[in-house]
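Colleague: This is the structure alone, sequence omitted:
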């Protein structure tokens, strides 16, 4: 009998731990939990997170206040204009000079879901040319990024795009950040930004 009484409590505990590991990074109303870097525009609109070029037409970043090492991140994005953006992981920043690694979000055939190292080695891996066509410009796309120790895997719209094993990435640590590229005329919408911490 005592064992049966303990079962609901254990189930609640397990559910609570799972909820802690799978959480939303954007509340749909404001930028709570995030920090803006630079003068470009970041704002909430109708439950979506918007990044848009500002008058300076420079790089801009929106970083999580928390740092994440091993995780699975899923989000949706829609490119309304140009779309040159990205998702950084294990990153740090001084002003608007960022360190870390970027999973690219860009116009068609510009290597969305590939991995780029800013101010370092440049492109580490790009998707196959035929996989580039999975990007739906002007529509919602689903991007998934899984980072475990020195391994990174990305998916676009349910299709695996790249897999990379890299010692330098394995040593990295820091926050997650969304980017807006320099040059102006860029506007990207984001939603359903969720992270599962993998320990």
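Modeller: It's in. Because the structure is predicted, anything quoted here is derived from the model rather than measured. Numbering: from 1, shown residues only.

Colleague: from here on, contacts and neighbour counts on C-alpha atoms
Modeller: Noted.

Colleague: which residues sit against stretch 189-199?
Modeller: By C-alpha atoms under 8 Å, 6 or more residues apart in numbering, the list of residues contacting stretch 189-199 from outside reads 21-26, 28, 47-51, 68-80, 148.

Colleague: Return the members of those residues classed as buried.
Modeller: Buried subset of the contacts of stretch 189-199 (neighbour count, 16 or more other C-alpha atoms under 10 Å): 21-22, 24-26, 28, 48-51, 68-80, 148.

Colleague: Among these, name the ones in helices.
Modeller: Residues of the buried ones among the contacts of stretch 189-199 located in helices (DSSP state H): residue 21.

Colleague: Now, the buried ones among the contacts of stretch 189-199 that are in strands?
Modeller: Using DSSP state E, the members of the buried ones among the contacts of stretch 189-199 that fall in strands are 22, 24, 48-51, 71-80, 148.

Colleague: May I see the buried residues of stretch 7-23?
Modeller: With burial defined by 16+ other C-alpha under 10 Å, the residues of stretch 7-23 counted as buried are 21-22.

Colleague: Next: stretch 112-132.
Modeller: Residues 112-117, 125-127, 131-132 are the ones in stretch 112-132 that count as buried (16+ other C-alpha under 10 Å).

Colleague: mind listing which of the residues you listed are in helices?
Modeller: Using DSSP H, the members of the buried residues of stretch 112-132 that fall in helices are 131-132.

Colleague: And the residue nearest the centre of this protein?
Modeller: By C-alpha atoms, centre = their mean, the chain has its centre lying nearest to residue 87, at 3.9 Å.

Colleague: Second structure for comparison follows:
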């Protein structure tokens, strides 16, 4: 039998280079609007200038347009006393919103309606060595806190940002900085930040030569789970738009796997799950289910522990247990939880409810195989899965 291995979900935009489009006309701020704060944005000598105003919170100059996948380049020069950033794929809260932010521990904050939130590529002083890192403004906090040492004070610095699917990469002055995988936002506006500032004199940040290659938008496509087949014990049924998987331990059933109808190599998948009792898992790159050690990888689905834990059943076993504090802060008991799995070659990145629970960059395990939902028969099981989707690259 000829096997079909699905590639393509991680293929980047069309090989033909897209044209560059200026984001700033060098004359005025047409196509931009101020969001939040009172910082003053003006145009001087073909540059956008942002100046602080005492008492103002963070301010943002936002594009009217939204972008999905793109390559963005710009130059920036900032007063070393001031922090700034390029917002990408960003949004504004429609209403007052409570978020959980990690900063030396989890804390809850409420942001007002209209507050800008989203990925921020850091612009900071040479001493801070934070430039080029990625911070989730108004939401989760640091996502990729790199220290690439490329930024220079009191001179123009060249930034390049590439956003393709769940991948965001940054460069500062030609030096590679962040290499982030995050599934939360696939599109949004671009913005220029003037950070809140207190000082004897206003501080300023200048931007010039802003341009973009618009690569289209990646999108989520549903998977036809009705084509998947159950191997082993347990019961699978369709209930209110979800797939209900059950096992009864007293019947001493075989472990069950609801197996995909095709193999996948590189992919990004997301799904929602709700587990009321027992233990389950999402398997991928599964080989021969009858061969111990050929089951690929498993991401733990458990209502009591190991949020997004990562293992290789029958071979290395547990590779990474979930952190108890992450489980307490982020798991939604008796409710829907969202999991995203990104597998590209030896790189694996797992998120649950927007929290990155595991990342490995050069793992030596299997490189292709089927996807499966586990029916673990060691205890009574009831788990629901729905909204199983694959990310399709921009065309």
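Modeller: Received, thanks. What you see is a predicted model; the values in this text were computed from it and never measured.

Colleague: Spit out the contact partners of the residue nearest to the centre of structure 1.
Modeller: Taking C-alpha under 8 Å, 6+ apart as the test, what residue 87 of structure 1 contacts is 102-105, 176-179.

Colleague: same thing but at 10 Å, please
Modeller: Listed by C-alpha atoms under 10 Å, 6 or more residues apart in numbering, the contact set of residue 87 of structure 1 reads 61-63, 73, 75, 101-105, 113, 115, 143, 145, 176-180.

Colleague: any idea how far the corresponding residue of structure 2 for residue 165 of structure 1 is from residue 167 of structure 2?
Modeller: By TM-score structural alignment, residue 165 of structure 1 lines up with residue 181 in structure 2. According to C-alpha to C-alpha, to the nearest Å, residue 181 of structure 2 stands 5 Å off from residue 167 of structure 2.

Colleague: Mind listing the shared neighbours of the two?
Modeller: Here residue 181 of structure 2 and residue 167 have residue 342 as joint contacts, going by C-alpha under 10 Å, 6+ apart.

Colleague: Looking at these two, which one has more neighbours?
Modeller: The residue with more neighbours, out of residue 181 of structure 2 and residue 167, is residue 181; 22 against 16, by other C-alpha atoms under 10 Å.

Colleague: which SS class is the closest residue in space to residue 74 of structure 2 that isn't next to it in sequence?
Modeller: In space, and not counting its chain neighbours, residue 74 of structure 2 is closest to residue 210: 4.4 Å by C-alpha to C-alpha, 6 or more residues apart in numbering. Look at residue 210 of structure 2: counting by DSSP: H, G, I helix; E, B strand; the rest coil, its state is strand.

Colleague: Could you check how far residue 210 of structure 2 is from residue 122 of structure 2?
Modeller: In terms of C-alpha to C-alpha, residue 210 of structure 2 sits 16 Å off from residue 122 of structure 2.

Colleague: now swap in residue 183 of structure 2 and tell me
Modeller: Distance from residue 183 of structure 2 to residue 122 of structure 2, by C-alpha to C-alpha: 19 Å.

Colleague: go on, residue 97 of structure 2?
Modeller: Using C-alpha to C-alpha, residue 97 of structure 2 is found at 24 Å from residue 122 of structure 2.

Colleague: next one: residue 206 of structure 2
Modeller: 14 Å.

Colleague: all helices for structure 1, in order.
Modeller: 2-21, 129-132, 167-171.

Colleague: Please name whichever of those helices is nearest to residue 161 of structure 1.
Modeller: For residue 161 of structure 1, the closest of those is helix 129-132, at 6.8 Å, according to C-alpha to C-alpha.

Colleague: Touching that closest one from outside, list them.
Modeller: Contacts of helix 129-132 of structure 1 with the rest of the structure, by C-alpha under 10 Å, 6+ apart, involve 107-114, 126, 156, 159-162.

Colleague: circling back: just give me the match in structure 1 for the residue nearest to residue 74 of structure 2.
Modeller: Aligned partner of residue 210 of structure 2 by TM-score structural alignment: residue 193.

Colleague: What about its match, how many residues nearby?
Modeller: Counted by other C-alpha under 10 Å, the residues lying close to residue 193 of structure 1 total 21.

Colleague: Many thanks, I have nothing further to ask.
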